[in-house]
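In: Got a predicted structure here, sequence first:
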Amino acid sequence: MMGLILTFAIAHSGLASLRMAAEAKIGARLYRVIFALVSIPLAVVLLIYFFNHRYDGVQLWNVQGISGVNEFVLVLSAISFLFLYPATFNLTEVAAIKKPEVHLFETGITRICRHPQMIGQCLWGIAHALWLGTSFTVTTAIALVIYHLFAVWHGDRRLFKRYGDAFLAVKARTSILPFVAIAQGRQQLVFSEFVRPAYIGVAITVVLFRWLHPIAIGAAANVNW
């Protein structure tokens, strides 16, 4: 699992670091297609392997029979997806229908946290490690969080390279840890920014993921990995 995560990290962040140079040579749309053709299959392999081996290793704890734990894990998982998937707001760009661009966001969930995917991954890891309680799951969660912490540094570095002082201004008004910039008065919540189709779409996706979860696990079990 560590090898799979390392492979994904090298491919995903490596291609991200080449974005500016690649787009200048082959265009933004073709770069996006190549990025997706590399990243998505690797992510699918990770998910299948995780599903099939989630109970491997040592059982460190078992809290599945404790009242309220299931509900807590479900709520934490749902919140994690609200942080994980704001990156898909511009779906036409993700699909390369519209020219993909790099955006310097400072609205919505970015006011809460400058790197919401990292927070979402941490919450996802806590929820799944708590529920499954195996050394395999704990190792997977820690490895994914470490990669996302690297991605925070890497992402900030790429944004500074592209936007310079404009990024530094946004960085000064936002925080990596949720709500810190708001608590310090450097940022404020604008609730109207959360009333948009993208957030509704993410909420619907959370419900669909919950419904499809056992189906996905069953399908992954048919793959002999």
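Out: Cool, the structure landed. Since the structure is predicted, the reported quantities are computational estimates derived from the model, not experimental observations.
In: contacts, neighbours, all on C-alpha from now
Out: OK.
In: Can you tell me the SS state at residue 61?
Out: coil (DSSP: H, G, I helix; E, B strand; the rest coil).
In: List the contacts of it.
Out: Residues near residue 61 by CA atoms under 8 Å, 6 or more residues apart in numbering: 133, 134.
In: Swap in 10 Å and give it another go.
Out: 129, 130, 131, 132, 133, 134, 135 (CA atoms under 10 Å, 6 or more residues apart in numbering).
In: How far off centre is stretch 170-178?
Out: Relative to its parent chain, stretch 170-178 has a centroid offset of 18 Å by CA atoms, centre = their mean, to the nearest Å.
In: quick one: terminal-to-terminal distance for that stretch?
Out: 15 Å (CA to CA, to the nearest Å).
In: who touches it?
Out: 104-106, 109-116, 118-119, 149, 152, 156, 160, 165, 167-168, 180-182, 184-188.
In: what about 8 Å?
Out: By CA under 8 Å, 6+ apart, stretch 170-178 touches 106, 110, 111, 112, 113, 114, 115, 119, 181, 182, 186, 187.
In: buried subset of these?
Out: Buried subset of those (neighbour count, 16 or more other CA atoms under 10 Å): 106, 110, 111, 112, 113, 114, 115, 119, 181, 182, 187.
In: Just the ones of those residues in helices?
Out: Judged by DSSP state H, the buried ones among the contacts of stretch 170-178 include 110, 111, 112, 119, 181, 182 as members of helices.
In: Counting neighbours, what do you get for the closest residue to the last one other than its chain neighbours?
Out: Pointing back at residue 182 there. Excluding its sequence neighbours, the residue lying closest to residue 182 (CA to CA, 6 or more residues apart in numbering) is residue 188, at 5.3 Å. A count of neighbours around residue 188, defined by other CA atoms under 10 Å, yields 16.
In: One more to weigh against that first structure:
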Amino acid sequence: MSTDPHSWFAPSHFIMLALLGGFGLTHSGLASLRMAAEKKLGARLYRVIFALASITVAVIVIGYFLKHRYDGVLLWQLQGTPGLKSFIWALSAISFIFLYPATFNLLEIAAIQKPQVHLYETGIIRICRHPQMVGQVIWCIAHLLWVGTSFTLATCLGLIGYHLFGVWHGDQRLAKRYGDAFAAVKARTSIVPFLAIAQGKQTFQLKEFLKPAYVGVAGFVWLFWIAHPLMMRAAFNVRW
């Protein structure tokens, strides 16, 4: 392993992949234990533990990425291209629509209401059964366009790889919980965006997207845009 931060074998590449592996073990591992854990701990306490553990590891991953995003070999340099910055922010906004779909009940996420597992077939699920995977791919494309380093490429490959695993893992968990009901939903939806609509299995329903929750997603994107410079400065000041 090279000690040069601007080589293909810079330590930060391997540290990031290890951090992503840790996030995957935490997030998917706790998700796989949900049914058993809720029986012993209750749905709300499990949700709090799951959220705190996942958010803690996610913050570490995001911070490390921001600090080391220019590590490794420069593969391309597109910064300064007219219109690129606006295009990247537009892609990022679209990615958050998929990453944080309004099918989620925010009160359940915060454990204010009793968290439940839902079998959705509306809204963004009509477009893709695994919207978070699609959102992550779009996010990675946007950030790779702006930061064309081998470290960013390694990060994005790790993120996409984990989310592809999440597609399989999520389907397995839903099949175990819902059986034939999930099999029917699976047959009527698609992993590839818009494929089920193109096949006539689903129809796009604009009214399902005209919900207050999507205003919340838009607000989150705006706050993220405002906080982005602060996040980068905070990550830079951490010694890791």
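Out: Arrived safely, thanks for sending. All values reported here derive from a predicted model rather than from experimental measurement.
In: re earlier: turn the contacts of residue 61 of structure 1 into a markdown table, including secondary structure, distance to residue 56 of structure 1 and neighbour count.
Out: Compiled in a markdown table, those are given as follows (DSSP: H, G, I helix; E, B strand; the rest coil; distance: CA to CA, whole Å; neighbours: other CA atoms under 10 Å):
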| residue | secondary structure | distance to residue 56 of structure 1 | neighbour count |
| --- | --- | --- | --- |
| 129 | helix | 12 | 23 |
| 130 | helix | 15 | 21 |
| 131 | helix | 14 | 20 |
| 132 | helix | 10 | 20 |
| 133 | coil | 10 | 21 |
| 134 | strand | 7 | 22 |
| 135 | helix | 7 | 18 |
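In: Counterpart of residue 73 of structure 2 over in structure 1?
Out: For residue 73 of structure 2, the aligned residue in structure 1 is residue 58 (criterion: TM-score structural alignment).
In: so how far is residue 1 of structure 1 from its match?
Out: Taking CA to CA, one finds residue 58 of structure 1 at 15 Å from residue 1 of structure 1.
In: And those two? Which one has more around it.
Out: Neighbour count, other CA under 10 Å: between residue 58 of structure 1 and residue 1, residue 1 has more, with 15 against 11.
In: Please name the residues that touch that one.
Out: 46, 49, 50, 140.
In: still on that earlier bit, ok, so of the contacts of residue 61 of structure 1, who is nearest residue 91 of structure 1?
Out: residue 129 (30.6 Å; CA to CA).
In: Please say which position in structure 2 the closest one maps to.
Out: So residue 129 of structure 1 corresponds to residue 144, using TM-score structural alignment.
In: so that match makes contact with residue 151?
Out: No - assessed by CA atoms under 8 Å, residue 144 of structure 2 is found out of contact with residue 151, at 9.9 Å.
In: circling back to that earlier point, need the counterpart of the residue nearest to residue 182 of structure 1 in structure 2.
Out: Match for residue 188 of structure 1 (TM-score structural alignment): residue 203.
In: For structure 2, which segments are assigned as helices?
Out: 11-32, 34-41, 43-68, 84-99, 106-109, 131-146, 150-178, 180-188, 195-198, 212-236.
In: just how off-centre is the longest one within its chain?
Out: If I follow you right, that is helix 150-178 of structure 2. Worked out by CA atoms, centre = their mean, helix 150-178 of structure 2 lies 9 Å from the chain centre.
In: can you check the last one too?
Out: Going by CA atoms, centre = their mean, the spacing between the C-alpha centre of helix 212-236 of structure 2 and its chain's C-alpha centre is 15 Å.
In: ok, now the fourth one?
Out: Once both centres are worked out by CA atoms, centre = their mean, helix 84-99 of structure 2 turns out to sit 13 Å from its chain's centre.
In: Check which helices and strands that helix sits against.
Out: helix 131-146, helix 212-236 (3 or more CA pairs under 8 Å, 6 or more residues apart in numbering; DSSP states H and E).
In: what's that helix in contact with?
Out: Against helix 84-99 of structure 2 from outside (CA under 8 Å, 6+ apart): 78-79, 124, 131-139, 142-143, 145-146, 214, 217-218, 221.
In: per the alignment, residue 55 of structure 2 corresponds to what in structure 1?
Out: By TM-score structural alignment, residue 55 of structure 2 lines up with residue 40.
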